[in-house]
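Q: sequence? don't have it. structure:
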């Protein structure tokens, strides 16, 4: 009989979120751009989104979400030794949003940095933090997804401006010893992929090295949809395989909240029952790297996600970059 070897796991101890004050409905957008509530809902499932106002930034939203997660985890600033912020809309070109949040929270030790994988950023950040924590180099991490995509929208482009919103979500991950089985609490597996050949399908047409401006988001919607549904399930299947689990073991699927049709098609392709899919796209729109932690926060607050549940997070973003992770809550 093979004896399992104990190992460190990255265990979720707290979840938090933050949204801007202003909620913008589809009806309000009808007065600003040539679109309709019916058109937006039919194609995306979105009914509203939150838009950052004066004084609300990626770092301020991220810090608010982080405070909420830390309160749930019962940890103080001195307990955090790793902060990773996933974002494509930083306050400044540098320093990183993570270091700005670190200062705002009063976290005086450890390391803080950003990761940039667009909408897949939060999955990349969780996978990265897991490597730090399970190596034994760090003990407690704050993982944040924070965005203000409204600041890079072309508000004359009705095909994109109706899709996105602003917000932030955060997790506290703590290194704890597990039994070395897939019944352990914590991150059980993660799979990441990138393919830079698809830049033109989803990108921002500006940057310090090219236009010296922030630029605007540009997207070929049909191509992004086709790739998302056709390719993203590979990392999901690989994550199940690595953990020695199957889709039948899954309690909750928490995908990137980009578009209701992408979410439904991806779940159907993998055989995930609709009742197991967490959707918040209708309330938040596409908040890029913030969408998964926002959805996790909602599902934890309403009691759906409970300790011991098996949760899969999954996302695809510009690049293309995509990934999935299995977490025992």
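A: Looks like it arrived, so ask away. Because the structure is predicted, anything quoted here is derived from the model rather than measured. Numbers count the residues shown, from 1 in each chain.

Q: from here on, just use CA atoms for contacts and neighbour counts.
A: Noted.

Q: so who does residue 98 touch?
A: By C-alpha atoms under 8 Å, 6 or more residues apart in numbering, the contact set of residue 98 is 59, 83-85, 112-114.

Q: those residues in strands, which ones?
A: Counting by DSSP state E, the contacts of residue 98 place 83-85, 112-114 in strands.

Q: circling back to that earlier point, among the contacts of residue 98, who's most crowded?
A: When neighbours are counted by other C-alpha atoms under 10 Å, residue 85 leads the contacts of residue 98 with 32 neighbours.

Q: just checking, that one touches residue 97?
A: Yes - counting by C-alpha atoms under 8 Å, residue 85 touches residue 97, with 6.7 Å between them.

Q: circling back to that earlier point, ok, the contacts of residue 98 vs residue 40, which is closest?
A: Nearest to residue 40 out of these is residue 59 (C-alpha to C-alpha; 29.2 Å).

Q: for that closest one, what are its contacts?
A: Applying C-alpha under 8 Å, 6+ apart to residue 59 gives the contacts 90-91, 97-98, 100-101, 146.

Q: how does it look with 6 Å?
A: Contacts of residue 59 were listed using C-alpha atoms under 6 Å, 6 or more residues apart in numbering, and they are 97, 101.

Q: how about stretch 152-170: buried residues?
A: Buried residues in stretch 152-170, counted by 16 or more other C-alpha atoms under 10 Å: 152-153, 155, 158-170.

Q: among these, which pair sits farthest apart?
A: 158 and 170 (30.1 Å).

Q: and residue 88, that's in a helix?
A: No - with DSSP: H, G, I helix; E, B strand; the rest coil as the criterion, residue 88 is coil rather than part of a helix.

Q: from residue 178, how far out is it?
A: 34 Å (C-alpha to C-alpha, to the nearest Å).

Q: neighbour count for those two, which is higher?
A: More crowded of residue 88 and residue 178, by other C-alpha under 10 Å: residue 88, with 23 against 18.

Q: presented hereafter is structure B, for comparison with structure A:
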């Protein structure tokens, strides 16, 4: 008999003070010593008003990804620090580790020595990496292999966005005005990405007092079988659609071609990111006998407000429609924190006082890297 799995505590950690739209270039720097011409257009489309950077105004790092993740983990046990030694598993998802090796998970573990010697797993990927960490912890508890686990999502993108290492986007301003998808490129990413970390404490028993979130199911799908790469870093897309990795470039090419910049293939993104997500929604709803009326809260991870109406239309087509008053999104105040975004939404909603026993929460996390998606259902208990 499989165990129920509960999220009993959540936390968030942001480095430094929030950065407003007007302050961004004070932290990231000016390209060619000039203010960006596209910044206002991109910000108008993404709707973000604040984000966080693990940087100071001298563009020096203030936190590593592992340090932020460790702070989020410690915050789970702020009231009872000794309880951290009851954790048996640590699963850490990110798309921006501080180094290629060792893994982000073990580097985070090294920042929390008080947790003791435990199993550590570190899923890679992009936005879905945090959900993959959550599913690993969920399955470990469900199978009875573990009683208490911590899952995390975190990102530290800011070091890739400073003017010293950022290649100016070549798209013309008029093209962005005519086609907002053009902005979903390196220039878009520069004005969208944010740093931070969030953590969940999972258990096979709910909180004795207060609320918990029961994880009813977590499902995912990848369309890499018939889709080329869309979002990438550490490589360069070739004319035939293949990806040439950084190890096949010379050091000079890596520098001159901005190989470690985060990039997107706009043509693939615009035609596929929303419809592909709808395919699995339809299949899940039909298989589980769900309708939109069964959903009390909808938490979609969106990289920009530009996609809000498009996801609404997709749910309308494939899932019967979820009205906006059931949506909960904090993109506008924290920015796009990649693998941490869904954690940060859940953390804010869980601690908002808005949830009622029995309510059901649907999660949707799209990842444009090669079109992967994660979905989950939580119930308030």
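A: Yes, it's here. Keep in mind it's a predicted model, so treat the numbers as computed, not measured.

Q: after superposing, tell me the mean distance of the biggest helix by length in structure 2 to structure 1.
A: Taking DSSP state H as the criterion, structure 2 has its longest helix at helix 266-288. Superposing on structure 1 places helix 266-288 of structure 2 at an average distance of 3.2 Å from its equivalents, by mean C-alpha distance after the TM-score superposition for structure 1.

Q: after that helix, which helix or strand is next?
A: As assigned by DSSP states H and E, the chain's next helix or strand after helix 266-288 of structure 2 is strand 297-300.

Q: so that next one aligns onto which residues of structure 1?
A: Mapped onto structure 1 using TM-score structural alignment, strand 297-300 of structure 2 covers residues 252-255.

Q: just give me the mean distance for the matching stretch relative to structure 2.
A: Aligned to structure 2 and superposed, stretch 252-255 of structure 1 gives a mean residue distance of 1.4 Å (mean C-alpha distance after the TM-score superposition for structure 1).

Q: which residues sit against that stretch?
A: With contact meaning C-alpha under 6 Å, 6+ apart, stretch 252-255 of structure 1 is reached by 276-278, 311-315.

Q: all strands for the stretch 51-200 of structure 2, in order.
A: Ranges of strands in the stretch 51-200 of structure 2, per DSSP state E, counting those that start in this stretch, are 89-94, 119-121, 148-155, 196-203.

Q: what is the third one packed up against?
A: So the one you mean is strand 148-155 of structure 2. Packed against strand 148-155 of structure 2 by the contact rule (3 or more C-alpha pairs under 6 Å, 6 or more residues apart in numbering; DSSP states H and E) you find strand 89-94, helix 129-142, strand 196-203.

Q: and those: which comes nearest residue 354 of structure 2?
A: Across these, residue 354 of structure 2 has its closest neighbour in strand 196-203 (18.8 Å, C-alpha to C-alpha).

Q: relative to structure 1, what is the average displacement of the closest one?
A: In the superposition with structure 1, the average deviation recorded for strand 196-203 of structure 2 is 1.0 Å (mean C-alpha distance after the TM-score superposition for structure 1).

Q: okay, that strand sits on what stretch of structure 1?
A: Under TM-score structural alignment, the match for strand 196-203 of structure 2 in structure 1 covers residues 167-174.

Q: so who does residue 78 of structure 1 touch?
A: By C-alpha under 6 Å, 6+ apart, the neighbours of residue 78 of structure 1 are residue 107.

Q: that one pairs with which position in structure 2?
A: Per TM-score structural alignment, residue 78 of structure 1 is aligned with residue 85.

Q: distance of its match from residue 272 of structure 2?
A: Relative to residue 272 of structure 2, residue 85 of structure 2 is positioned 44 Å away (C-alpha to C-alpha).

Q: same question for residue 100 of structure 2.
A: Here residue 100 of structure 2 is placed at a distance of 30 Å from residue 272 of structure 2 (C-alpha to C-alpha).

Q: of the two, which one has the most company?
A: Applying other C-alpha under 10 Å to residue 100 of structure 2 and residue 272 shows that residue 272 carries more neighbours, namely 15 against 8.

Q: the more buried one -> structure 1?
A: By TM-score structural alignment, residue 272 of structure 2 lines up with residue 227.

Q: for residue 295 of structure 2, which of the helices and strands packed on strand 148-155 of structure 2 is the nearest?
A: helix 129-142 (19.7 Å).

Q: off-centre distance for that closest one?
A: 15 Å (C-alpha atoms, centre = their mean, to the nearest Å).

Q: ditto for stretch 190-199 of structure 2
A: 8 Å.

Q: same deal with stretch 236-250 of structure 1?
A: Counting by C-alpha atoms, centre = their mean, stretch 236-250 of structure 1 is centred 20 Å from the centre of its parent chain.

Q: likewise stretch 44-53 of structure 1?
A: Relative to the centre of its chain, stretch 44-53 of structure 1 is centred 16 Å away, using C-alpha atoms, centre = their mean.

Q: just stretch 102-122 of structure 1 next, same as before
A: Remark: stretch 102-122 of structure 1 is offset 13 Å from the chain centroid, using C-alpha atoms, centre = their mean.

Q: identify all contacting residues around it.
A: The contact list for stretch 102-122 of structure 1 (C-alpha under 6 Å, 6+ apart) reads 77-78, 81-88, 96, 98-99, 145, 288-289, 315-318, 322.

Q: 8 Å instead?
A: 63, 67, 77-78, 80-88, 96-99, 124-125, 143-145, 256, 287-293, 314-319, 321-323.
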